[in-house]
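In: no sequence for this one, just the structure:
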């Protein structure tokens, strides 16, 4: 009869196979079962840490790597993985310490040396940003005379004269498919127009679906432009009769984030009352600096374009209430049971451009559901987690049927949790070219019934995710 240790090793091997097949949740499950049989083997903890990194559960990855280090203080891989997880949650000082330990234990580890240099560079950059930060920094639009910018006769795209047109959107869509950009004048016009539109919207937009209209709720798209094109091909493009709500995280990671942002903004400008955008945790400066969007803006357009996008992101609404039945926000619920929809209505998001480390805005962008009752520490290392009882009380208190959120990969593209009262939708299939998940979206008609639709990734040009990230530490997460 096999010993518990032998059974645990077999489960670890099955976890390795699932990991190689890019089925990260299955890998986590196998490593967990192995740990339950033998919790003294550091490799099991370190392997699960790596699987957690792939699911962006960086807080859990740090915990597991720490356990592996306790069991084997010379375990280089565990230090390396903990450092990677620290870097991912924007704690580069902690990452520096662990990369230094890697190099000390294994002086020939070239990769750890490179990552150490990169993390030290990030620490210096963050110190620089903190030093120059001022409360009332002038808008990037100051001194920008868009009207005086000439569009050269050689420009081969549709011209934008005055407001947005469907013809311009159709032409822009094709230009982006073919690897082209649009003229910088039009980029400025789109961002400035939408910044004003969304600034004037309430923090929680409230939507009723008319009799002859369908509303589609999309989750994270993360710069996966060609998969968004597939979603539109299958489901139909935005129109007066087909409304869309994009629930945050449309930029970063994928390498067509400017294309998605400009396309969503152009649709918002053309149909402001039929097209809706919630802010996600990646529509924030600190994430954009390390996960690619800032670098992409600079590479394709200019630093000023990034700064204007940043201003527009901080103006985006944080939630949408659909038919008084569905509360749609990017992250999830709150650390305080007393929070109501009225508190969201009253929240002045314009006072605080970035979400910070605590408060309602941070929780709306960062929290996640858990299966256990109550609340628990975040698997991400940022925010917290909330259980089915928390969701039930929130829905009952606010007269809701369900909370719809995004923020997390789901292998089927969506998941109904907490007795159907917490629904996750994620619209980036084969996320970052390395997770074998499907994408999904939710169609809601005037009867307010939810129809879940799944779709698969499509081929895209050979540009890797995080191609515009500023350092190799972040690229190594891919």
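Out: Structure's in. What do you need? Since the structure is predicted, the reported quantities are computational estimates derived from the model, not experimental observations.

In: alpha carbons only for contacts and neighbour counts from here, please
Out: Noted.

In: where does residue 16 land in three-state SS?
Out: helix (DSSP: H, G, I helix; E, B strand; the rest coil).

In: Hmm, it is touching residue 28, no?
Out: No - between residue 16 and residue 28 there is no contact under C-alpha atoms under 8 Å: 9.6 Å.

In: then this one, side by side with the first:
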């Protein structure tokens, strides 16, 4: 275990590199300046291209590497950001932003001890930097919290179900002042969700109000019971004369979720949906999104489906806002209930035996079968490798084979991996989410892999469209609908996130 009080030494500067043609240096600076303009305009992918060109012309400039790391952080490519920041600090051990960037990326990955080491190294160079001091204090707090949790941790086999022991009697006497929607039934005989309740709840959320804690806990508990009964891979049959809609990440963008249902209709037996993970975090209406999705799942259990995403996890929720939002709008006990609920969400769905839908992507080894996914133990926090990790975190790549992930978790896989997996399992297509796309979707890997992302103008800054994909049961050909962001109340994304991230 690392010592929090270890002595941090700033590395010595390396020998100076051989000189570069001044014309190339000038060209590299021009590429960097153009990339900086794209960064300020929030065109982060274009910024990365510009910094990459600058690096190719002059690889000895630490600023280029650090700037590219910053752009990677904006696109959540934390593994790539760590590598670039590492190079910046190698070129110039006293370049403070190199340590900053690497610390930011490590923090975003939940690697608080590594982040703390980077920030302490930076503090040796710039001990009076106010932003650095603030980040250092926040990181030290997270490391202390982590150590406290580790000290109290019990083996998974001994963990007690929060939902199974949940006593809701303290919420049974609903205050007369509560004017919001009420579930049908009572504490003695049980509560039943109705269409009237769901419609009233959606409107309550639109007005930035909450539902009573008694009903909120009831929705979580009933949904958990339902999800626990499902396998890790669920088979869905779409009749020839019916259709089926798959949506990608929503990320707490409640008003854009309502717009999807305005465009395509609400979930019902005649209009089934699958929401493919990452319902929460980043957007500041995550409670509204998850309760809306769960309520429709309870109302139409055979026609509303939810896949687990990498943000339906403890480590992500602590950093990216969901924990803070639940505590602000409801209470801390509900955070633990959501943790347990998220661990019950299926990892994948197979549509008509032809289309596999999962949040991240394919696997680090050949030979994975649908049956293996079906039997994977998902009732836990995501591990750092294996089938479950890959299903939540992997990304497609234009490069053949398997390569390290730019995220720092999972892997990247090429078209050959997709082809081999689909052919071996008798499938036509993979549908996944997990990545923002300019048009809301992208078709790649010889047309056999689709990414769909349903959070338009992601985090109020990316300018992307959202999309959903619709299949008809008779042919299972994908049909895409794209849409733009709609206005929402003046609550900024990440409003409930860890304050460390505000400076990233």
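Out: Yes, it's here. Keep in mind the model is a prediction, meaning the values are calculated, not measured.

In: tm score of chain vs chain?
Out: Once superposed, the chains reach a TM-score of 0.96 (TM-score structural alignment, normalised by the length of structure 1), with 474 aligned residues with a C-alpha RMSD of 1.5 Å.

In: Do a quick rundown of the helices in the stretch 101-250 of structure 1.
Out: In the stretch 101-250 of structure 1, the helices defined using DSSP state H, counting those that start in this stretch lie at 110-132, 166-177, 184-199, 225-235.

In: Which residue in structure 1 aligns with residue 173 of structure 2?
Out: Residue 173 of structure 2 maps onto residue 150 of structure 1 when the alignment is built from TM-score structural alignment.

In: Let me know the distance separating residue 407 of structure 2 from residue 194 of structure 2.
Out: Distance of residue 407 of structure 2 to residue 194 of structure 2, computed by C-alpha to C-alpha, to the nearest Å: 41 Å.

In: what about these two, which has more around it?
Out: Under the neighbour definition other C-alpha atoms under 10 Å, residue 407 of structure 2 and residue 194 were set side by side, and residue 407 has more, 23 against 15.

In: For the alignment partner in structure 1 of the more buried one, give me its contacts.
Out: Under the alignment by TM-score structural alignment, residue 407 of structure 2 pairs with residue 380 in structure 1. Contact partners of residue 380 of structure 1, counting by C-alpha atoms under 8 Å, 6 or more residues apart in numbering, are 56-60, 89.

In: And those residues, which is closest to residue 233 of structure 1?
Out: For the contacts of residue 380 of structure 1, the minimum distance to residue 233 of structure 1 (C-alpha to C-alpha) is 29.3 Å, reached by residue 56.

In: what does that closest one align to in structure 2?
Out: Superposed on structure 2 with TM-score structural alignment, residue 56 of structure 1 falls opposite residue 76.

In: again with residue 365 of structure 1
Out: Under TM-score structural alignment, residue 365 of structure 1 pairs with residue 392 in structure 2.

In: which residue sits closest to its match, ignoring its sequence neighbours?
Out: residue 360 (4.4 Å; C-alpha to C-alpha, 6 or more residues apart in numbering).

In: so who does that neighbour touch?
Out: Going by C-alpha under 8 Å, 6+ apart, residue 360 of structure 2 touches 309-310, 390-395, 432-434.

In: that older thread, against residue 393 of structure 2, how distant is the match of residue 56 of structure 1?
Out: 12 Å.

In: Looking at these two now, which is surrounded by more residues?
Out: More crowded of residue 76 of structure 2 and residue 393, by other C-alpha under 10 Å: residue 393, with 28 against 19.

In: How about the more buried one, nearest residue that isn't a chain neighbour?
Out: residue 360 (4.6 Å).

In: Can you tell me the number of residues neighbouring the aligned partner of residue 123 of structure 1 in structure 2?
Out: With TM-score structural alignment defining the correspondence, residue 123 of structure 1 maps onto residue 143 in structure 2. Per other C-alpha under 10 Å, the neighbour tally for residue 143 of structure 2 reads 19.

In: Settle this for me: residue 143 of structure 2 is touching residue 114, isn't it.
Out: No - Residue 143 of structure 2 lies out of contact with residue 114 (C-alpha under 8 Å); the separation is 9.8 Å.
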